[in-house]
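J.: return a 3D structure for these sequence lines:
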Amino acid sequence: MKKENDFGNLYKKIDATSKTRFHSSRRLKLHTKLSTATIVVISLALILTSLMQAYELGVNIKSKYLALIQVFSSITVLVYSLLIDKNDFSSLSEKMYSCASKLGELKQKIYPYLESGTQEQYNKFKDEYHDILKLYETAAINDFRADYVRAQLDMPENYKFGHWKFLYLNIKVTLLYIINYFQYIGVFVLLSSMLYWLWLGPLAAK
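T.: Sure, this is the predicted structure:
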C-alpha cells in the first residue's frame, strides 16, 4: 500500500481532528458560560448603581459620569445578548462534540486494520471520514488554531517536539486562549474599576 494510502496516516489524521474538535467544543462551551455570566454581572451592577444612587451611597455617586456608566453598561448587555444569539456558541459546541464523537468511533473501527487493512477498506474508511467532515462543515469554519496545536500536544506518539519547541507551543496556546477570552477579562476589569470609583474613588470634578 502506498504511503498516501497508509492506514496509520489516516488514523493519525482522524485522531488529530477528533481531539481538535473536542477542544473546540470545550472552548465554545466556556464562551457560552462566560457570555451569560457577563450579562448577569453587568445587570447586577446596573441594579447596584441604581440602589447606590437612590440611597446616595458612594463617594462619587452624584457624579455627572454616573449616567455615562449606566448607559455604557446597558449597551454592553445588549451587545453581549446579540453576540450570544449570533454566534450560537452552545449549538456550535454541541456540533463540535458530535463531530469529535463520530470521529472517535471511526478511529476505533480503523484501529484493527492498521497493520493488515486492504486498499478497499482504506478507501471505505477515508470516504467515511470525509462524509463526517462534510456533515459538520459549518462547525469546521469555527476551528481555532490553538485547538489544533493542543491536539498535537496531546499526541506525543505522533508529533515529536523538542523541549524548547514544546515550551514555545504551550506558551503560544496559552496566549491565544487569553486573547480569545480577553473580552470578558476586559469587561470585568472595567466594570470593577467603575464600581470602585463610584464607591471609594477620588472626588469627581464638579
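J.: for the rest of this, base every contact and every neighbour count on C-alpha atoms.
T.: Will do.
J.: who's in contact with the residue nearest the centre of the chain?
T.: Centroid check for the chain by CA atoms, centre = their mean gives Arg27 as the closest residue, at 2.9 Å. Contact analysis of Arg27 by CA atoms under 8 Å, 6 or more residues apart in numbering lists Ser93.
J.: just give me the longest helix of the protein.
T.: helix 7-54 (DSSP state H).
J.: in the following helix or strand past that one, what counts as buried?
T.: As assigned by DSSP states H and E, the chain's next helix or strand after helix 7-54 is helix 66-87. If you call a residue buried by 16 or more other CA atoms under 10 Å, then helix 66-87 has these buried ones: 66, 69-70, 73, 76-77.
J.: here's the other one to compare against:
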Amino acid sequence: MRKLYKKMDATSKTRFHYSRRMKLHASLSTWMIVYISLVLILTSLLQAYGLGENIQSKYLPLIQVFSSVTVLVYSLIINNNDYSSLSEKMYSCASRINKLKMLADPHVDSNSLDKYEEVSGKYQAILDLYETASIQDFRADYWRAMLEMPEDYTLPPQTRMKINSKIWLIYTLNFIQYPLIVLVYGYIVVWLWRGVGV
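T.: This next block holds a predicted model:
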C-alpha cells in the first residue's frame, strides 16, 4: 500500500505542476496577443500622424504583416493547445487523487489486499477518466514533485542541485518565447520612434 500511496502522491503533485504551467501558458499567450495587437495599433497611429524617425521605412509594412500573422498563429496555438481546459482537467485529476490519498492514508502501513485493490481500482479509474495517456509528458513537472517528496525520494544535495538546474533549463526553454516576443516588439517600437540601431 505504501508504494501505491507514493505513486498517487507523485502523480497528484505532478498534475498540480502541470496544471499551473498550462494556466501560465494560457495567461501569457493571451497577453502576447494583446501586446502584439497594441504594437500594431501603435504603429498604425505613428504612421497615420507621421511620428517617429523610421515610420516611413520600407520595413514597416513587413513588420505589420508579420505582426498580424503572429497574432493569428498565437490565436491558433491557444485554440489548438487549449491551455485553460488542460489546466482545469489536470487540476481536477490532482484534486481527486488527493482525496483518494486521504482515504488511503490510514491504511498505508496495512497489508490488506482488499484495501489495496479497492484504492488501486479507484486510482486507475481516475487516471482513465482524465485520459492521462493523451497528456504530453513533461519531465520537469515530475522532477518538481520528486523534490517535494524528500521522505520518499532520498537524494543527495548534489543530485538535488542537478535536478533543480535541469528543471530551470527545461522551464526556461518552455517559456522562452514570451520574453523574446516582448523584447523584439519593444525594440521595434523604439526603432520606429527613435531610429535606434539604424
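J.: quick one: map the residue nearest to the centre of structure 1 onto structure 2.
T.: Residue pairing (TM-score structural alignment): Arg27 of structure 1 is matched to Arg21 of structure 2.
J.: now Leu66 of structure 1
T.: For Leu66 of structure 1, the residue aligned by TM-score structural alignment is Leu60.
J.: and if you look at Tyr80 of structure 1?
T.: Aligned partner of Tyr80 of structure 1 by TM-score structural alignment: Tyr74.
J.: quick one, what contacts its match?
T.: By CA under 8 Å, 6+ apart, the contact set of Tyr74 of structure 2 is 29, 32-33.
J.: measure it to Val182 of structure 2 for me?
T.: Computed with CA to CA, to the nearest Å, the distance linking Tyr74 of structure 2 and Val182 of structure 2 is 14 Å.
J.: give the residues shared as contacts by these two.
T.: Common neighbours of Tyr74 of structure 2 and Val182 (CA under 8 Å, 6+ apart) are Met32.
J.: what's the counterpart of Ala146 of structure 1 in structure 2?
T.: Aligning on TM-score structural alignment places Ala146 of structure 1 opposite Ala140 in structure 2.
J.: neighbours of that match, just the number please.
T.: 20 (other CA atoms under 10 Å).
J.: isn't it right up against Leu173?
T.: No: when contacts are counted by CA atoms under 8 Å, Ala140 of structure 2 is not listed as touching Leu173 (11.4 Å).
J.: what sits against Ile132 of structure 1?
T.: Going by CA under 8 Å, 6+ apart, the list of residues near Ile132 of structure 1 reads 99, 102-103.
J.: and it, what element?
T.: helix 119-135.
J.: would you mind getting the average deviation of that helix from structure 2?
T.: In this overlay with structure 2, the average offset of helix 119-135 of structure 1 from its partner residues is 0.8 Å by mean CA distance after the TM-score superposition for structure 1.
J.: quick one, that helix and helix 7-54 angle?
T.: 20 degrees (axes from the mean of the first three to the mean of the last three CA atoms, to 10 degrees).
J.: so helix 119-135 of structure 1 aligns onto which residues of structure 2?
T.: Under the criterion TM-score structural alignment, helix 119-135 of structure 1 matches residues 113-129.
J.: again with stretch 176-190 of structure 1
T.: Using TM-score structural alignment, stretch 176-190 of structure 1 pairs with 170-184 in structure 2.
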